[in-house]
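Participant: this is the structure alone, sequence omitted:
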């Protein structure tokens, strides 16, 4: 049995999502003046379904049963089809900055939760001192 019933691994997957989203937002901001660049985004539901599929294991008794070991090739990142600038660029700088701030708050909240879990573990190891 896991000490925190998988809480730390779940938080770790959340941090992976936040890091992927941060990279995607940074790429969008870096390409704000690139002609015909389409802004990208990270879908939480796609990212979550990929994480769930990789952690599920099951035994197939028939060929018609779903194979749980195959992972979809989707990374959860997709292109927007909007043009915000006259040169075909699809980056909305205000939206990207808002997404960046939101993602930073989400990341900091996850870090606080992991820190709390590890502090609890440290307290248990020290015998409550």
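Facilitator: Happy to help now that I have it. As the structure is a computational prediction, the values presented were derived from the model and not from experiment.

Participant: going forward, measure contacts between C-alpha atoms and count neighbours the same way
Facilitator: Will do.

Participant: and the gap between residue 108 and residue 19?
Facilitator: Residue 108 is 12 Å from residue 19, where distance means CA to CA, to the nearest Å.

Participant: sorry, that was for residue 127
Facilitator: For residue 127, the distance to residue 19 equals 35 Å [CA to CA].

Participant: and the two? Which one has more around it.
Facilitator: Neighbours per residue, other CA atoms under 10 Å: of residue 127 and residue 19, the larger number sits with residue 19, 15 against 8.

Participant: neighbours of the nearest residue to residue 96 once chain neighbours are set aside, how many?
Facilitator: What sits nearest to residue 96 in space, not counting adjacent residues and going by CA to CA, 6 or more residues apart in numbering, is residue 25, at 6.3 Å. If you count neighbours by other CA under 10 Å, residue 25 ends up with 24.

Participant: second structure for comparison follows:
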């Protein structure tokens, strides 16, 4: 039995990596709020990428299970993509500082909740080992 590498801990670890990537992306956008022609970016996760790819995927008939399916790269890692659904300022920059600050706050709350969950799991292990009292 692996008490540290179980599926819940791996899920929490992946979620923490995702919030860290999102934090870096948001911070980069905020740092470039006044940079001319800068395009804001966002962090997109696997399920969102898959959904977008399914909408644009070429449907093909596979005659053998060994044939590769049509589609893009599937990854569990979050991807950073340009945000295209915003208006551009007079200098060609599309960073909305209010949106970025809100996203930063939400991401920080999510990150803190994940850290609390992971700490709680490790505290339970410590108590079970008789070291936490």
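Facilitator: In hand now; what should we look at? This one's a predicted model, so the numbers in the text were calculated from it and none came from an experiment.

Participant: corresponding residues in structure 1 for stretch 94-101 of structure 2?
Facilitator: Using TM-score structural alignment, stretch 94-101 of structure 2 corresponds to residues 90-97 of structure 1.

Participant: got the buried residues for that stretch?
Facilitator: For stretch 90-97 of structure 1, burial by neighbour count (16 or more other CA atoms under 10 Å) applies to 90-92, 96.

Participant: do stretch 33-48 of structure 1 as well
Facilitator: Under the neighbour-count rule (16+ other CA under 10 Å), stretch 33-48 of structure 1 has 36-42, 47 buried.

Participant: now those residues as JSON lines including secondary structure and distance to residue 117 of structure 1?
Facilitator: Output for these, formatted as JSON lines (DSSP: H, G, I helix; E, B strand; the rest coil; distance: CA to CA, whole Å):
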{"residue": "36", "secondary structure": "coil", "distance to residue 117 of structure 1": "45"}
{"residue": "37", "secondary structure": "coil", "distance to residue 117 of structure 1": "42"}
{"residue": "38", "secondary structure": "coil", "distance to residue 117 of structure 1": "40"}
{"residue": "39", "secondary structure": "coil", "distance to residue 117 of structure 1": "36"}
{"residue": "40", "secondary structure": "strand", "distance to residue 117 of structure 1": "33"}
{"residue": "41", "secondary structure": "strand", "distance to residue 117 of structure 1": "30"}
{"residue": "42", "secondary structure": "strand", "distance to residue 117 of structure 1": "27"}
{"residue": "47", "secondary structure": "helix", "distance to residue 117 of structure 1": "24"}
